[in-house]
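S.K.: The following block contains a protein sequence and its predicted model.
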Amino acid sequence: MNWEQLKKDFKRYLLLERGLSDNSIVAYLNDVKKLQSFAELQQIEPKDFQTNDIQNFLKWINEFPISEYTQARILSGIKTFFGFLQIEHGLVNNPAELIETPRLSRKIPAVLSIQEIDELISAINLSTTEGTRNKAILEMLYGCGLRVSELCNLKISNLFLDVEFIKVEGKGNKERLIPIGQQAIKYLKIYLEEIRVHQTIKAGKEDFVFLNRRGSPLSRVMIFLIIKDLALKIGLEKEISPHTFRHSFASHLVEGGADLRAVQDMLGHESITTTEIYTHIDKEYLQSVITQYHPRS
């Protein structure tokens, strides 16, 4: 079994059989590259891995400065890889199958208050074309709870603004409909009708909503930098990213009494347990209210 060929076959399997996104495929392949590095050091062929070899691999990666969450994700990727070898290359046993993933404490994501979101959006310079676009971007991130990849890949053909819905392609190429509010519609229309319509657009990219000045779709990094610059502008000390707006969207819905199943559908979570994290944020918020305002606190 040749590592390079196996990685090509694994990539094809993840894309065609599992239907994973490009970002997920890159993460899985990086996991396999780490396993390959270890295997070459130990002179172990892919077909010869035993359970104790996987345990030694986990000890080996533990020497690097990576978090327990990253280690758990790597183990998951390695299990998937050996499962693929069983299906496609006749491997008899999955040496990683019986290794338990360590139980991780659930990390409560950082969220912004409504006031902080208002301050960030108000800091945008609307006298520039980029500012008008950025206003629409932030309204969409917060108003629809989009992942940054979903925002970057949003298509004009998937906007149904007359009925106040958009269609996005989420993880695993799964499509879902999300309601879009009047505020986001307002600034999205301004961007589309007053800014984007005058742009020269790169061939083949005509259907993408958000473009850079060269007429190509915006990258994830660019959106991250837009948000970082705004946080710096208002002196916000929290570490934030585009995903912070998604967390804030969900948290504010739950705080307002929204049904958890509805929030799950809008976020595109496969499991309700993933969405339940926002009930913990809500409890923290309620506790802070008691601490701040109750006379006996």
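M.R.: Received it, and whenever you're ready, just let me know what you need.

S.K.: going forward, measure contacts between C-alpha atoms and count neighbours the same way
M.R.: Noted.

S.K.: Skipping adjacent residues, who's closest to Arg159 in space?
M.R.: In this structure residue 159 is Leu, not Arg. Distances taken as C-alpha to C-alpha, 6 or more residues apart in numbering put Ile166 closest to Leu159, at 4.7 Å, once the chain neighbours are dropped.

S.K.: In addition, the following structure is provided for comparison:
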Amino acid sequence: MCKKSNEEFRMDNLIKEYIEYIENKRKLSLNTVSSYRADLKKYKDYLEENNIDIKDVVETDILNYLVELEKNNTSVSTIARTTSSIKSFHDYLFFSKICAIDPAKNIKKPKIKKETVEILTEEEIEALLNFENLDSNKLKRDKAIFEVLYGTGMKVSELIDLNVEDVDFEMGSITCSSSKNKRVIPLIDVTKKYLELYVNEARENVVADGENALFVSALGHRFTRQGLWKIIKKYSKKANIDKNINPTMLRHSFAIHMINKGANIASVNKILGNTNLSSIQSYLSCIDQNMRKEMNLRHPRK
């Protein structure tokens, strides 16, 4: 929440005050000041078009705006500079005590080089998650692991750090608290179903005394990254998937499949706990590649 009157919240006035600050106090170059002014004018227009008051801006709003720039084929260098402009502006509002929070503090500038994202197809995911039976504690556990990894997009490091109390079956959510981007992720029905099956019918049969980890090894203790890696490799081989599958691939597959189904890109990034715009760029790049492939394969003029 911000602390000034509605009149003082006018973006034009705030931008003017900020520009005077970076000109007179920070002594930034004329070119930088001019670029920041232009960036913030466009940012102001976006907020007004979406009926977002500056006092109500949250991190997702800023990410949504940067995604719009990316969709409009704005260069990576321009997006990087715009990110700096917005971060500096919100930093000014916060430290000037105009606003009580800084929604841009965790947002990072995109990397200039875009990374290629490897994903599994939805058919490959189905094959990987297709367990013929769940007649043992181990199978129930492994099924739950895959459903949680793909159903939430969390990192392997986050999954192995999960404790029993991080799952709220009544609310249908799971809390990732081990990383710096703590967040609560909703559980879809199928993920909740198999996770509940594991917790109620398998974990209690194998867990060691005093162990609080959600997922435990055959010895009853918290998994290691290497142990989880072996499980993923085992089932990818069983599913006859001819790709070098790794846990990150499941995470990216979750993101791309969600976006392909119409999910908001910035919202997906929020679920993943990402604050780096380069991740969004990678997803958009992957989607663009898939679109070109679909056009080549399925266009009626082919």
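M.R.: Arrived safely. Nothing here was measured: the structure is a model prediction, and the numbers come from that model.

S.K.: on that earlier part again, go over the secondary structure and confirm the residue nearest to Leu159 of the first structure is in a strand.
M.R.: Yes: applying DSSP: H, G, I helix; E, B strand; the rest coil, one finds Ile166 of the first structure inside a strand.

S.K.: Residue in the second structure paired with it?
M.R.: In the second structure, the residue matched to Ile166 of the first structure (TM-score structural alignment) is Ile174.

S.K.: wait, doesn't its match sit right on Thr191?
M.R.: No: checked against C-alpha atoms under 8 Å, the pair Ile174 of the second structure and Thr191 is beyond contact range at 10.5 Å.

S.K.: For Met140 of the first structure, see how far away the residue nearest to Leu159 of the first structure is.
M.R.: Distance from Ile166 of the first structure to Met140 of the first structure, counting by C-alpha to C-alpha, to the nearest Å: 10 Å.

S.K.: Near Glu194 of the first structure, how many other residues are there?
M.R.: 14 (other C-alpha atoms under 10 Å).

S.K.: What count of nearby residues applies to the match of Ile166 of the first structure?
M.R.: Neighbour count of Ile174 of the second structure, defined by other C-alpha under 10 Å: 22.

S.K.: contacting residues around the closest residue to Gly170 of the first structure other than its chain neighbours?
M.R.: Nearest residue to Gly170 of the first structure, sequence neighbours excluded (C-alpha to C-alpha, 6+ apart): Glu150, at 6.2 Å. Residues in contact with Glu150 of the first structure (C-alpha atoms under 8 Å, 6 or more residues apart in numbering) are Val168, Glu169, Gly170.

S.K.: All the helices of the second structure, residue numbers only.
M.R.: Counting by DSSP state H, the second structure has helices at residues 11-24, 30-49, 59-71, 76-95, 122-128, 137-152, 156-160, 189-198, 204-206, 225-238, 247-260, 265-272, 277-298.

S.K.: Report the angle between the first one and helix 30-49.
M.R.: To tie it back to what came earlier, the one meant is helix 11-24 of the second structure. Using axes from the mean of the first three to the mean of the last three C-alpha atoms, to 10 degrees, one finds that helix 11-24 of the second structure and helix 30-49 are set 160 degrees apart in direction.

S.K.: residues in the first structure aligned with helix 11-24 of the second structure?
M.R.: Using TM-score structural alignment, helix 11-24 of the second structure corresponds to no residues of the first structure.

S.K.: For that helix, which helices and strands make contact with it?
M.R.: helix 30-49, helix 76-95 (3 or more C-alpha pairs under 8 Å, 6 or more residues apart in numbering; DSSP states H and E).

S.K.: And for the third one?
M.R.: Contact analysis of helix 59-71 of the second structure by 3+ C-alpha pairs under 8 Å, 6+ apart lists helix 76-95, helix 265-272, helix 277-298 as its packing neighbours.

S.K.: The first one aligns to what range in the first structure?
M.R.: Right, the one you point to is helix 76-95 of the second structure. Taking TM-score structural alignment, helix 76-95 of the second structure hits no residues over in the first structure.

S.K.: before we move on, back to that, got any residues that touch both of Ile166 and Met140 of the first structure?
M.R.: Common neighbours of Ile166 of the first structure and Met140 (C-alpha under 8 Å, 6+ apart) are Ile180.

S.K.: gap between the match of Ile166 of the first structure and Val167 of the second structure?
M.R.: Noted for Ile174 of the second structure: a distance of 5 Å to Val167 of the second structure, by C-alpha to C-alpha.

S.K.: Not counting its neighbours along the chain, what's nearest Thr222 of the second structure?
M.R.: No, residue 222 of the second structure isn't Thr; it's Arg. Nearest to Arg222 of the second structure is Val216, by C-alpha to C-alpha, 6+ apart, at 4.6 Å.

S.K.: What's the match for the one you found in the first structure?
M.R.: In the first structure, Val216 of the second structure lands on Leu211 (TM-score structural alignment).

S.K.: how far away is that match from Ala123 of the first structure?
M.R.: Look at Leu211 of the first structure and Ala123 of the first structure: by C-alpha to C-alpha, they are 21 Å apart.

S.K.: Ok, Leu192 of the first structure next?
M.R.: Separation of Leu192 of the first structure from Ala123 of the first structure (C-alpha to C-alpha): 21 Å.

S.K.: returning to what we had before: relative to Leu14 of the first structure, which of the contacts of Glu150 of the first structure is nearest.
M.R.: Gly170 (15.7 Å; C-alpha to C-alpha).

S.K.: so what's the closest one up against?
M.R.: Arg147, Glu150, Arg176, Gly268.

S.K.: What is the most widely separated pair among these?
M.R.: Using C-alpha to C-alpha, the two most remote members of these are Arg147 and Arg176, lying 12.5 Å apart.

S.K.: Pick out whichever of those two has more residues nearby.
M.R.: Neighbour tally, Arg147 of the first structure and Arg176, criterion other C-alpha under 10 Å: the higher count belongs to Arg147, 22 against 14.

S.K.: Which residue, other than its chain neighbours, is closest to the more buried one?
M.R.: Nearest non-adjacent residue to Arg147 of the first structure, counting by C-alpha to C-alpha, 6+ apart: His243, 6.3 Å away.

S.K.: Can you find the partner of Asp288 of the second structure in the first structure?
M.R.: With TM-score structural alignment as the criterion, Asp288 of the second structure pairs with Lys283.

S.K.: State the distance from that match to Ser271 of the first structure.
M.R.: Taking C-alpha to C-alpha, one finds Lys283 of the first structure at 21 Å from Ser271 of the first structure.

S.K.: Ala136 of the first structure now?
M.R.: Distance, Ala136 of the first structure to Ser271 of the first structure, using C-alpha to C-alpha: 30 Å.
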